[in-house]
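Student: Just the structure for this:
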Amino acid sequence: FGLQRLKDFPRPFWLALFVEGTRFTQAKLVAAQEYAEASGLPVPRNVLIPRTK
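Tutor: Purely as a prediction, here's the structure:
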């Protein structure tokens, strides 16, 4: 089955994927908020900031 098959779905639809590659914890949220503030980004309340390592 795969996402490729959805391209030919008979009705229009929205597909939302919430891909996080990590566990959401309060400590990681605080770190993301501090990073966002220091980088001039909007400060998140419920999600983490995607960053590369």
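
Student: switch to C-alpha atoms for all contacts and neighbour counts from now on
Tutor: Fine.

Student: Go through the protein and flag its longest helix.
Tutor: For the chain, the helix with the greatest residue count under DSSP state H is helix 26-39.

Student: Now the second one, please; I'll put the structures next to each other:
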Amino acid sequence: MTPLTARIADGVAAIPADQWDACAGPANPFVGHAFLTALERSGSVGGRSGWQ
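Tutor: Purely as a prediction, here's the structure:
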């Protein structure tokens, strides 16, 4: 059995886009790295917006 390591990232941008998108798949653009990173960078999500 291959060991599994879990880590908590500071945000989507901390994870390489190719790795994120490989897990998310192409079916839903709203879970893609580019979309979620844009939400984080614009301040649309986070502690002050009420969306985390």
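
Student: TM value for the aligned chains?
Tutor: Comparison of the two superposed chains (TM-score structural alignment, normalised by the length of structure 2) gives a TM-score of 0.26, and 21 aligned residues with a Cα RMSD of 2.5 Å.

Student: and the longest helix of structure 1, which residues are buried?
Tutor: Of the residues in helix 26-39 of structure 1, L29, A32, Q33, Y35, A36 count as buried by neighbour count, 16 or more other Cα atoms under 10 Å.

Student: Now tabulate those in TSV and tack on distance to L3 of structure 1.
Tutor: Formatted as TSV, the entries for these read as follows, by distance: Cα to Cα, whole Å:
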residue	distance to L3 of structure 1
L29	30
A32	30
Q33	32
Y35	33
A36	32
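
Student: Please determine how far T37 of structure 2 is located from D18 of structure 2.
Tutor: 13 Å (Cα to Cα, to the nearest Å).

Student: So for the two, which residue has more residues nearby?
Tutor: Each of T37 of structure 2 and D18 had its neighbours counted (other Cα atoms under 10 Å), and the higher figure belongs to T37 (19 against 11).

Student: Show me which residues of the helix or strand harbouring the more buried one are buried.
Tutor: In this structure, T37 of structure 2 is located in helix 33-42 according to DSSP states H and E. Of the residues in helix 33-42 of structure 2, H33, L36, T37 count as buried by neighbour count, 16+ other Cα under 10 Å.
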